[in-house]
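Q: Everything below, folded, please.
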Amino acid sequence: MKLKKKEKKRNKESFIGVISITNQGYAFVNIENFKKDIFVPKNKINRSLDGDLVKIKLCKKNKKFKIHGEVIKIVKRKNTKFIGILYFCKFQKYGTVIVNSGKIYLEIIISIKQLKNYKENDKVLVKIISWPKKLKNPLGKIIKTFGPFGEYDSEFFSLLEKYKIPFNFSKEAESEAKEILSKKFIDLKNRKDMRNVNTFTIDPLNAKDFDDALSVKKLKSGFWEIGIHISDVSHYIKEDGILDKEAFSRSTSIYFIGKVVPMLPKVLSDDLCSLLPKKDKLSFSFIFNMNEKGNILKSWLGKTIIRSNKKFTYNEVQKIIEEKKGYFHEEINTLFILSNILLEKRLKNGSINIEKDEIRFDLDRKKNPISIYLEKNQDAHRLIEEFMLLTNKKISEFVNKNLEKKKSNRLYIYRVHDVPDTEKILLLKKIIEPLGYLLDIKNIKKSINNLLAKIKGKPEQNMIENLILRSMSKAKYSINNIGHYGLSFIYYTHFTSPIRRYSDIIAHRLLYYYLKVKNLKKCKLKSISYYENQSEYCSFKERIAIDLEREFIKFMQVKFLRKFLGKKFYGIITGFTNWSVYIDLLLFQTEGMIRFCNIKEDNYTFNTENYSMIGKNKKNIHFIGDKIKVKLIDANLEKKQIILDWIGKI
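A: Predicted structure coming up:
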């Protein structure tokens, strides 16, 4: 009896929590001190939207859920502004903005007065101004338009709005940047002059900002002086200035297909700070003598002035490596040989070697995708990568060790990578075994490298590489060094890209401070919490940039595939949910979806025990990695979703 009274009393109480709405329409509310989230049926959500803070009351038990709830009040909206597509209701005195993004589907009513300034099918930013009880849909006000739905610029600017990324710099920041450019002054007193040493940059064809350059000088047979020169951005960007605060707020440049949102104004990123050829440039350099075995004999760190002789593209350097002739061919060939030695040492030490192909597009004048292809990692890319890895490693080692090679206890910003989650590794093992691949849990790194070598060039390569990446922890910035698991480095930082990463500016400032102040007791740095907060923020902004770049790539993929509607393709199963199967289209390296209910050959369900889909009637089983023939039936630009039709196993 007491239990029943307690239950009745609890059912009369109300509770506040955040609602999470599923793709199927029902929801769960997370409430503090409750062991499980409270289930909310579709008809009890009562105008709440995913992420809203809501008040719920508990309802009577039902057969499926012991406790379920009903939303009785929206305490606080997570968002009141949404991005959607404007439609006119021809026979009504209003328009509607349809928001169909992720877990949110809304039809927001717009008064006829507003429609005069906008065009049908515009992608717009709309704000909910009220939601009268008598109306099924909320009333809204259009704040701005991004342009016609489906166009490059419309998607570009709407994504920036969605992720709250500013495109233009503030007037104050632009003004400060122009002032820095006009007052550029080169003080050579504390800089090593490297202008007479052969120096060059190696970058993508369309690159405009050049962070790093390499210099090569032959000393005697088998010995070389190599310089890694990084743009001295921190010389120009003064800490706590207007420009510094805005650069920190952005924290990273964001690279779209055909466009860049820079961390610094272009007068700095593309001009003053960029290591352009035939111009005197300030840099922060790591210079070392290396023998033919790839051993560093001595090294120097400090500020320099350089003058790049040549701006190479990766393709130009690749041609020089292959043909062993051309401008600076001896220097480039030497760097190539040494980079291979560095790579071999790194892999021997346990570094995981994932070289994913990059998706690239050819665009027409209106920036519509006209072709899609994969860019492979060539020798020229690996050359640059190995020397940048070496620099980042050696600089963090220098900060950590004093002259006696003992731990220095200096504060620094590290690029850290934790060990992988055991459950994720076991799941990876479970998924790849039906494909004939094994994973040794006792020696994960070596086993993963062996797996990567075995799948190279095979149809399942992209799929398995993605599974490996998902099983790994996410790299981040921190002042607490735990090492870098993936690279097998005890010490690692990001130092080599200060034009496009604020973390590198922090690394430059701290390193220069330690070079100037030899006695640790005299250091007058900001608080530990200050640098940890900066590290966490840089990690946060990096994740946003990655998500944004991926979403834009998906938009371009879907847009390109619209011209192939009705065509048949080969694909590989890459994953399952309880309701659907995901297929990677091999020709485009693009993932599409098929709902189980739309597969005509059988009634399929997801089997979690062996990570497969199994047919109820014919008992056919399909695993991740199985090759499938499919038909492209829809390419939804709004949802950035590719819908396929199942034809059958190959």
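Q: Every contact and neighbour count from this point should use C-alpha atoms.
A: Fine.
Q: How about the contacts made by residue 57?
A: 11-15, 69-72 (CA atoms under 8 Å, 6 or more residues apart in numbering).
Q: Let's see that with 10 Å instead.
A: 10-16, 38, 68-73 (CA atoms under 10 Å, 6 or more residues apart in numbering).
Q: Nearest to residue 540 among those residues?
A: residue 16 (27.7 Å; CA to CA).
Q: Second input sequence below; structure requested for side-by-side comparison:
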Amino acid sequence: MTTRPRVGRLERTRFGYGFVRVGEGEDDLFVPPFAMGGALHGDLVVARYLETRREGDAHEIVEVLERSLAGIVGRLEPRGRMTLLLPERPEYPREILLTLHGRSSVPRGGRVVVRLDLKPPEPLQGKVIAVLGTDDAREDSWVVALEEGIRTEFDSQALAEAASHDESSVARAAHGRADFRNDIVLTIDPEDAKDHDDALSVRRSAHGAHEVGIHIADVSHYVSPGGALDLEAQARGNSAYLADATYPMLPEALSGGLCSLVEGKDRLTLSLVVDLDEEGTVGKSRLVSGIVRSNASLSYPEAARLGREGGDGIPASLALLDRIARGLRRRRMEEGGLDMDLPEIRARLDERGEPHRFEETKRLPTHELVEEYMLLANRIVGGRALAKEVPFFYRVHERPRYDKLRAFFDAARYLGRSGAVPFVTEAKQLRRWATSGKTTRDRIVNLYLLRAMEKARYDLVDVGHFGLGMRGYAHFTSPIRRYADLANHRIVKRYLLDGAKPGGDPWAFADGWMSAGVASHISSTEMTADDAERAVLKLKAVRYAQLRLGEEARGTIVGLSPGGLFVFLEGWFIEGFLPKRAIGDPSLTLAEHGFSFRSKRTRHRLGLGDPVDVVVARADLERREIELGLRTRAARRPKHPGRAKTKARGGRQGKRR
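A: Alright, predicted model coming up:
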């Protein structure tokens, strides 16, 4: 227990309580609903110890240092000179009274996005940053981006700086670069990718070691330190990829144009050329400024198909790259690291932005192929920076805390795993506890393991990457969409290229764009983008559920809280909440371990990983909640959602399969 005041960001939950996140490797501070002290979700606050409860220490907010930059979506009601904001998200209070600038442009009861002033005066002050119209699914990503504080428009000076470059700039910069335009160069990306950071090439050797080229877009050629583009990219930190919109780190003229390694166009690169054999043995490497011309921009499925079909040219290159990548993967797993299979869920949308289905993205061999070469490049370049002792943004991942691992082992044992609990010093010790992820119960185990892990972040000090089992690991391969990679490229070009003649103090060179403060900021913007991605997916899930009110589904319990059960709906690939009150058994009690409810009346148990038949009871778009009910045996599924009819007065709807 610590009684001294602590500073951190407040994360409130929909249940009223919250946690103050005080830093990496430290316990979050629990704050009960009555101890918020006027603080709102996302605020920077000072918290101090309040009392010790059976569940642990409780804290109270004693000061709000800074309001969140996030927007608050809600409706307005005038209160004289003041305004009552009625937020939609349950993480906020139901009413916020404030002085609001720009209220006159909003009709009574209008729906808006409000941003509070950073410095917290009393009473609260804020301004309207967007007026929302009637509900439009095509605006979901835009609204969430405003809520999360993601920039949706570029500064005019940044746009002008990006537009000042044209195709002729590539030819002017080609002199003195290694020329890979006669090689078969391939990009492999998601089907909807617009920015192509990386490409691969391979020169076959009859003597065992092949020369693999890992070509990364030379974004730093166009983005100078301290310029308008640089300041914009640093503020954004990274691109945000949401369900129906992308908010890139750089303007389209660069992110989808001059920097993108598009098919048939000459493009500038930083290229790592590595000698590799099919057993994964890494030979000599060289790091050079290059110029490439992509022969084909392939999607993961296209590349997988070409590799299977075989043939000369591109299929032969893919087949050889795949064999080498398999060797790299075998060797990497022998050395250490942990590989967890957590499938990504994507919403398939129609032209109106409405979801017509959710699906898991299938992991193909080509995903692993690209992943291995990117990991290799990041490791080699990061290792060079570490050896040279130059400033660099390392990707660090601390060892998980014992209490979090203990909670994971408890959950894994509840779900059927067995064995002695190890004292974990290396990630590979956790492999036997991770699963293939083929069933929902397997995925729950992997999800709990992921929650036990610390969040990866950026730092100027390399403390290693626990999950990968690597030291000297840094991000280098995605400079179009990550500021860390862009900043690292500047150091690479000045101090780490083969044949480079570095001059001057590297720390003075990096001043202003590579610092501990920037590392913390871009780590934060990455988490913001992840939060926004999940929030949009949740919005789409609620829209999907709205069309299926009254329908039944088979689900699996994936989490529990004192208020009820979180249920993953099989086949629908969305999650809903089954309130304890909806189960109809007041004797239900949450077990001490927290993994099941047990009925004192019937002795029936509802626990983590158990199947449960539910019905969609409510889908609240404003509060982003899907509430489920427990299906009774007498219930029958409607065959056609939204238009089932009863056969007799008072009859129930038919089943839908």
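Q: Filter the contacts of residue 57 of structure 1 down to the buried ones and hand me the ChimeraX line.
A: Here is the ChimeraX command that selects only those of these that count as buried (16 or more other CA atoms under 10 Å):
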select :11,15,16,38,68,69,70,71,72,73
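Q: Closest one to residue 275 of structure 1 out of the contacts of residue 57 of structure 1, please.
A: For the contacts of residue 57 of structure 1, the nearest to residue 275 of structure 1 is residue 16 (55.4 Å; CA to CA).
Q: show me the contacts for the closest residue in space to residue 628 of structure 1 that isn't next to it in sequence.
A: Using CA to CA, 6 or more residues apart in numbering and skipping residues adjacent in sequence, the residue nearest residue 628 of structure 1 is residue 649, 4.5 Å away. With contact taken as CA under 10 Å, 6+ apart, residue 649 of structure 1 is in contact with 570-572, 622, 626-630.
Q: Okay, helices next: where are they in structure 1?
A: For structure 1, the helices defined by DSSP state H occupy 2-12, 152-162, 171-182, 233-236, 242-250, 266, 314-323, 329-348, 379-400, 422-432, 444-455, 461-471, 502-516, 528-561.
Q: Pull out the buried positions in the fifth one.
A: Read it as helix 242-250 of structure 1. So helix 242-250 of structure 1, judged by 16+ other CA under 10 Å, has buried residues 242-244, 246-250.
Q: for that helix, packing partners?
A: helix 171-182, helix 233-236, helix 502-516, helix 528-561 (3 or more CA pairs under 10 Å, 6 or more residues apart in numbering; DSSP states H and E).
Q: before we move on, back to that, so can I have a markdown table of the helices of structure 1 showing distance to residue 486 of structure 1?
A: Rendered in a markdown table, the data for these read as follows (distance: least, CA to CA, whole Å):
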| stretch | distance to residue 486 of structure 1 |
| --- | --- |
| helix 2-12 | 50 |
| helix 152-162 | 31 |
| helix 171-182 | 38 |
| helix 233-236 | 28 |
| helix 242-250 | 27 |
| helix 266 | 34 |
| helix 314-323 | 25 |
| helix 329-348 | 10 |
| helix 379-400 | 12 |
| helix 422-432 | 14 |
| helix 444-455 | 8 |
| helix 461-471 | 10 |
| helix 502-516 | 19 |
| helix 528-561 | 17 |
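Q: looking at the ones you listed, which is closest to residue 49 of structure 1?
A: helix 152-162 (16.5 Å).
Q: Now do the closest one against helix 528-561, angle only.
A: Angle, helix 152-162 of structure 1 to helix 528-561, by axes from the mean of the first three to the mean of the last three CA atoms, to 10 degrees: 150 degrees.
Q: contacts for helix 152-162 of structure 1?
A: Under CA under 10 Å, 6+ apart, the answer for helix 152-162 of structure 1 is 81-84, 122-125, 145-149, 164-167, 256-259, 261, 366-369, 548-549, 551-552, 555-556, 559, 637-638.
Q: quick revisit: can you list the helices and strands packed on helix 242-250 of structure 1 in TSV and add mean neighbour count and distance to residue 156 of structure 1?
A: As requested, these are exported to TSV (neighbours: other CA atoms under 10 Å; distance: least, CA to CA, whole Å):
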stretch	mean neighbour count	distance to residue 156 of structure 1
helix 171-182	15	22
helix 233-236	20	28
helix 502-516	20	23
helix 528-561	18	7
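Q: Now tabulate the contacts of residue 57 of structure 1 in TSV and tack on distance to residue 438 of structure 1.
A: What follows is the contacts of residue 57 of structure 1, written out as TSV (distance: CA to CA, whole Å):
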residue	distance to residue 438 of structure 1
10	52
11	52
12	55
13	54
14	52
15	49
16	48
38	41
68	44
69	46
70	48
71	49
72	52
73	53
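Q: Out of the contacts of residue 57 of structure 1, which is nearest to residue 450 of structure 1?
A: Looking across those and measuring by CA to CA, the closest to residue 450 of structure 1 is residue 38, at 45.5 Å.
Q: The closest one contacts residue 21, correct?
A: No - in this structure, residue 38 of structure 1 is not within contact of residue 21 by CA atoms under 10 Å, at 11.6 Å.
Q: ok, how many other residues are close to the equivalent of residue 248 of structure 2 over in structure 1?
A: Alignment note (TM-score structural alignment): residue 248 of structure 2 maps to residue 262 of structure 1. Other residues within reach of residue 262 of structure 1, judged by other CA atoms under 10 Å, total 23.
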